[in-house]
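> here is a sequence with its predicted model. Questions after.
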Amino acid sequence: MTTYLEAIREAIREEMEADPDVFIMGEDIGAYGGAFRITEGLLAEFGPHRVIDTPISEAAIVGAAVGAAHLGLKPICEMQFMDFVSPAFNVLVNFAAKVRYRTGVGAGLVIRGPCGAGVRAGPFHSQNVESYFANVPGLKMVAPATVRDAKGLLKASIRDPDPVLFFEHKYLYRRLKEELPQGGEILTPLGKARTHREGSDLTIVTYGAMVHTAAEAAERLASEDGAEVEIVDLRTLRPLDSEAILDSTRKTGRLLVLHEAPRFGGFGGELMAMACEGAFEWLDAPIRRLAALDTPVPYAAPLEDVHLPQVADVVSLAREQLSY
């Protein structure tokens, strides 16, 4: 069985084996193996010229990666926590995202790292930052929810000619396990959602760790209410598979948008707007949105549980919609 964490390591190793232009850089990723040990063993296998320990400067890491990408290399940048991508915001938003439009040459790099809450890591190591970048054309954003997708989407991201933000939910690192096929290649195209669970009464659109919260809620609704919930796992936030969202919403007539980031200004607002524009006449109930509270992520376990959407919250809101 392969864990979510191991699938990410496998993807990096396989891409480095297949293409000598692929290399990885970040803080403590060499001898230490990374904060979560994702890059463990890669230094011994590929050497210090392809597994590069950097200073503690995210702006320098991403800036150097952009330059390397322009020389034809394929850098993978590790953020110890995705919260700390903020020092690199300027080079990402004002250069990497726009350089293809300005020069015709893209910046093919991956910025990957752990995001999300649920592990009692407090306000500085638990954020979901996707909405910061959602309004920036030229950036791609990926949020895998399964072991297979963690591998397949990362491999596709590394091969992509434009900058990709790859959000690995740390809650899933060692909790998810899956049997991956031996031999052959796992490669998942960007921009294509997947149906995590088939249903006919309500659609839940979500991504990352919330896919599993939605799945648990759907099982409760099936056993206690006889309701069949369809779960659409977005996989990729930019480019977004809008047709998958609209098709499922038209099919069930009800939509619940679920994400872990705070509600105000969150990615869910765009999903709701899209559904209103493209599937309004099919709706049998108001669209609802469930997200984290508009506060920093608390450190104390009981407070963090209140902050985050829980299975019971999904069930309650779904029942409200199903009552129409």
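Thanks, I have it. Residues are numbered from 1 along each chain as shown.
> only C-alpha atoms for contact and neighbour calcs from this point on.
Noted.
> show me the contacts for residue 256.
202, 203, 204, 205, 287, 288, 289, 290, 318 (C-alpha atoms under 8 Å, 6 or more residues apart in numbering).
> second structure follows, compare the two:
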Amino acid sequence: MISPLALTMGEPAGIGGEITLKAWRDHRQELPGFFLIDCPDRISRLASQLGWTVPVCPIEQANDAHDVFPDALPILEHPVTAGTPGQLSKHTAKSVITSIERAVSLTRSGEAAGVVTNPIHKHNLHQAGFNFPGHTEFLADLAGINTPPIMMLACDELRVVPLTVHVSLRDAIEELTTDLIVEKCKITARSLQERAGIKTPKLAIAGLNPHAGEDGDMGWEEIDMITPAIEQLKADGLDVFGPLPPDTMFHQEARQTYDVAMCMYHDQALIPIKTLAFDLGVNVTLGLPFIRTSPDHGTALGIAGTGQASENSLCAALKMAGEMAQRQLETQS
């Protein structure tokens, strides 16, 4: 049996607490064991305010979660100033950050099988001195890795990796290089082998320009930068092809020809997957020495505290983390 998963609290003013309650209440029989890093009293009050009967149980260490999980939501006690749904407060930022740090520490020590993160509000953390663009970069720093962290979004129909992430489109084009494409494709392929059980992952490489540049008529990046990366990857033994016109690589028939689409910038990757699976997408960080998944949505401050938020993406993130942990355990044994 794998260790329980560590689920972070996320932004207290957002929907993290309520989707966690709904995930345990309605889906615990189909989910891997997990524990929440949060304040038990805060979560109990939230359940009461929503009119939900959800038993919670404080635990002192991660391995207590398995015994508790069938009958109550296990919560590893974590101090936090109780936030009001929908109302951000910089006073909760430290608790949000240390919740992530504790989840990583417990996972790296083997006490937890992986990290699943509830959504954070990056701007609120930045105002409190958080010096990272988001979860992905912070997790890479905690892991002490020098290779660039990679965000993969996944659902049953599609996997996508944006090669550049939370930067402007102008900056994304400046960041793209042949070396960056090669490095991130190699990390992605290796991660799919080790944690998704795909022996020889097939990577589809998107073009940057309309019609993948149309032989230089609509841009030279495909010729000067992307095609050389593809040639190098093929020479190194990877199964890659492209560059593909981005407007024709995401329809149903095209998706059957690859395991993951490597995209040049944020929206090129996220628009198709959020169109296909808005409530079921999972954010996976590749290249870390531990498993990390997350719901593919934000804090949804506008509906926080109403009970309307869907727990489906969180459930998908928990399931995927559990499957990856099980596969990793089998590979190592």
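Nice, I can see it. Bear in mind that the values here come from a model prediction, so they are computed numbers and not experimental data.
> just give the TM-score of the two.
The TM-score (TM-score structural alignment, normalised by the length of structure 1) is 0.32; 170 aligned residues with a C-alpha RMSD of 6.1 Å.
> helices of the stretch 201-324 of structure 1, residue ranges please.
Listed in chain order, the helices of the stretch 201-324 of structure 1 (DSSP state H, counting those that start in this stretch) span 210-225, 242-252, 267-279, 301-307, 311-322.
> apologies, that question was intended for the stretch 201-333 of structure 2.
221, 227-235, 252-255, 266-276, 312-332.
> the stretch 51-200 of structure 2 now?
According to DSSP H, counting those that start in this stretch, the helices that the stretch 51-200 of structure 2 contains are 65-68, 93-108, 122-127, 135-143, 169-175, 178-195.
> so which of those is the most surrounded?
Across the helices of the stretch 51-200 of structure 2, the average number of neighbours (mean count of other C-alpha atoms under 10 Å) peaks for helix 93-108, which reaches a mean of 21.
> that one packs against which elements?
strand 5-7, strand 34-38, strand 115-116, helix 135-143 (3 or more C-alpha pairs under 8 Å, 6 or more residues apart in numbering; DSSP states H and E).
> check which helices and strands the third one is in contact with.
In terms of contacts (3+ C-alpha pairs under 8 Å, 6+ apart), strand 115-116 of structure 2 is packed against strand 5-7, helix 93-108, strand 292-295, helix 312-332.
> on that earlier part again, any chance of the helices and strands packed on helix 93-108 of structure 2 in JSON lines, plus distance to residue 286 of structure 2?
JSON lines is the format used below for these (distance: least, C-alpha to C-alpha, whole Å):
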{"stretch": "strand 5-7", "distance to residue 286 of structure 2": "17"}
{"stretch": "strand 34-38", "distance to residue 286 of structure 2": "21"}
{"stretch": "strand 115-116", "distance to residue 286 of structure 2": "12"}
{"stretch": "helix 135-143", "distance to residue 286 of structure 2": "9"}
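> so which of these gets nearest residue 293 of structure 2?
strand 115-116 (4.9 Å; C-alpha to C-alpha).
> which other residues reach the closest one?
With C-alpha under 8 Å, 6+ apart, strand 115-116 of structure 2 has contacts from 5-8, 103-104, 107, 290-294, 317-318, 321.
> with respect to residue 73 of structure 2, which of those residues is nearest?
residue 7 (11.4 Å).
> the closest one contacts residue 37, correct?
Yes - applying C-alpha atoms under 8 Å, one finds residue 7 of structure 2 in contact with residue 37, separated by 6.1 Å.
> how far away is residue 174 of structure 2 from residue 315 of structure 2?
Remark: distance between residue 174 of structure 2 and residue 315 of structure 2 (C-alpha to C-alpha, to the nearest Å) = 37 Å.
> same deal with residue 183 of structure 2?
Taken as C-alpha to C-alpha, the span from residue 183 of structure 2 to residue 315 of structure 2 is 31 Å.
> I'd like the helices of the stretch 51-200 of structure 2 as JSON lines, with distance to residue 255 of structure 2 appended.
Output for those, formatted as JSON lines (distance: least, C-alpha to C-alpha, whole Å):
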{"stretch": "helix 65-68", "distance to residue 255 of structure 2": "38"}
{"stretch": "helix 93-108", "distance to residue 255 of structure 2": "33"}
{"stretch": "helix 122-127", "distance to residue 255 of structure 2": "32"}
{"stretch": "helix 135-143", "distance to residue 255 of structure 2": "26"}
{"stretch": "helix 169-175", "distance to residue 255 of structure 2": "25"}
{"stretch": "helix 178-195", "distance to residue 255 of structure 2": "16"}
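> and the end-to-end length of stretch 261-272 of structure 2?
With C-alpha to C-alpha, one end of stretch 261-272 of structure 2 sits 11 Å from the other.
> could you check how many residues crowd around the residue lying closest to residue 155 of structure 1 once chain neighbours are set aside?
Nearest non-adjacent residue to residue 155 of structure 1, counting by C-alpha to C-alpha, 6 or more residues apart in numbering: residue 11, 5.6 Å away. A count of nearby residues for residue 11 of structure 1, using other C-alpha atoms under 10 Å, gives 22.
> what sits against residue 11 of structure 1?
Contacts of residue 11 of structure 1 by C-alpha under 8 Å, 6+ apart are 151, 152, 154, 155.
> what packs against the helix or strand containing the third one?
When elements are defined using DSSP states H and E, residue 154 of structure 1 is found to belong to helix 147-159. With contacts defined as 3+ C-alpha pairs under 8 Å, 6+ apart, helix 147-159 of structure 1 has these neighbours: helix 4-18, strand 74-78, strand 164-169, strand 177-178.
> give me the contacts around the helix or strand following the shortest one.
Just to be clear, that refers to strand 177-178 of structure 1. Using DSSP H and E, the next helix or strand after strand 177-178 of structure 1 towards the C-terminus is strand 194-197. Residues outside strand 194-197 of structure 1 that contact it (C-alpha under 8 Å, 6+ apart): 211, 215, 229, 230, 231, 232, 233, 234, 235, 244.
> any chance of the contacts of residue 256 of structure 1 in CSV, with distance to residue 260 of structure 1 and neighbour count too?
Putting those into CSV (distance: C-alpha to C-alpha, whole Å; neighbours: other C-alpha atoms under 10 Å) gives the following:
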residue, distance to residue 260 of structure 1, neighbour count
202, 20, 28
203, 17, 29
204, 13, 29
205, 12, 29
287, 17, 19
288, 15, 17
289, 11, 19
290, 8, 21
318, 17, 24
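> among those residues, which two are most distant?
Between any two of the contacts of residue 256 of structure 1 (C-alpha to C-alpha), the greatest distance is 14.3 Å, for 202 and 290.
> cheers, nothing more for now.
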